[in-house]
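Colleague: any chance you could fold what I've pasted below:
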Amino acid sequence: MSVLPERDAVAGLAALGSPTRLRLFRLLVRAGEPGAKVTDLVRLMATPASTLSHHLLALTRAGLVRQERRGREVICTADYARVAALAAYLTDSCCVGLDGADPKD
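Modeller: The predicted model follows:
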């Protein structure tokens, strides 16, 4: 059984359920460990800062993104450990068959 609680998996998947948040998250994955400045994300997403802030907040609350202030800039980074845990949650029982399956698992 996966280490990630079901409620956290639901929150992560729900956060990625928005096309804008999914594109934003994929940008952060592309940025890698250094992350990306919010100002760069605004430019790359061609989204108003207030809208982007709303989407970043949803991703952060779901545990998929970390934010860190460095001087005047806010750097956003994908939380790769949480992403790995979410992927593990989805594939935890891959190909074991349906015998004795519990729909809550």
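
Colleague: hey, let's count contacts and neighbours off CA atoms from now on
Modeller: Fine.

Colleague: what residues are up against the spatially most central residue of the chain?
Modeller: Centroid check for the chain by Cα atoms, centre = their mean gives residue 64 as the closest residue, at 3.0 Å. Contact partners of residue 64, counting by Cα atoms under 8 Å, 6 or more residues apart in numbering, are 12, 78, 79, 80, 82, 83.

Colleague: now the second one, please; I'll put the structures next to each other:
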Amino acid sequence: METKTVISALSALAQESRLAVFRLLVQAGPEGLPAMQIAEQLEIPPSSLSFHLKELTHANMVIQTKAGRSLIYSVNFETMNGLLGFLTENCCGGNVCSPKSKTKCSSTKETYS
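Modeller: Model (predicted):
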């Protein structure tokens, strides 16, 4: 994935309403949701939602399809997976990535990894 595409996708997601829309659409799966249902579930005015969906579509994070008179929006899973792959590429120098857990022993106040 090209850096320019990654920046566009991250910029589109870096806003509270757009992130909420994207997460709702991820939950909906490939079938997606009609715009009206997104607006109702997230309590976003249709005019604002239209702006946010345009931004997500422009960044190729969301796909718009027509079903009769309705517009259905779904996540572009190819772009989403590409973004996740880009962000985690070369993670931990090729080693298994798992966070070290730090716990404190209550009796000695020492930290163990």
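
Colleague: coming back round to it: between the contacts of residue 64 of the first structure, which sits nearest residue 20 of the first structure?
Modeller: Within those, the smallest distance to residue 20 of the first structure is 14.4 Å, found for residue 12 (Cα to Cα).

Colleague: re earlier: looking for the alignment partner of the residue nearest to the centre of the first structure in the second structure.
Modeller: Alignment note (TM-score structural alignment): residue 64 of the first structure maps to residue 61 of the second structure.

Colleague: what about residue 94 of the second structure, neighbour count?
Modeller: Using other Cα atoms under 10 Å, residue 94 of the second structure is surrounded by 8 other residues.

Colleague: just the strands in the first structure please.
Modeller: Along the first structure, counting by DSSP state E, strands occupy 36-37, 65-70, 73-78.

Colleague: got those as JSON lines, with mean neighbour count and distance to residue 8 of the first structure columns?
Modeller: As requested, those are exported to JSON lines (neighbours: other Cα atoms under 10 Å; distance: least, Cα to Cα, whole Å):
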{"stretch": "strand 36-37", "mean neighbour count": "20", "distance to residue 8 of the first structure": "24"}
{"stretch": "strand 65-70", "mean neighbour count": "15", "distance to residue 8 of the first structure": "13"}
{"stretch": "strand 73-78", "mean neighbour count": "20", "distance to residue 8 of the first structure": "16"}
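
Colleague: save those as CSV, and put in distance to residue 51 of the first structure too.
Modeller: Formatted as CSV, the strands of the first structure follow (distance: least, Cα to Cα, whole Å):
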stretch, distance to residue 51 of the first structure
strand 36-37, 15
strand 65-70, 16
strand 73-78, 15
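
Colleague: what's the closest of those to residue 45 of the first structure?
Modeller: Residue 45 of the first structure sits nearest to strand 36-37 of all these, at 12.1 Å, using Cα to Cα.

Colleague: that closest one vs the second structure, average offset?
Modeller: Here the mean offset of strand 36-37 of the first structure against the second structure after fitting is 0.4 Å, by mean Cα distance after the TM-score superposition for the first structure.
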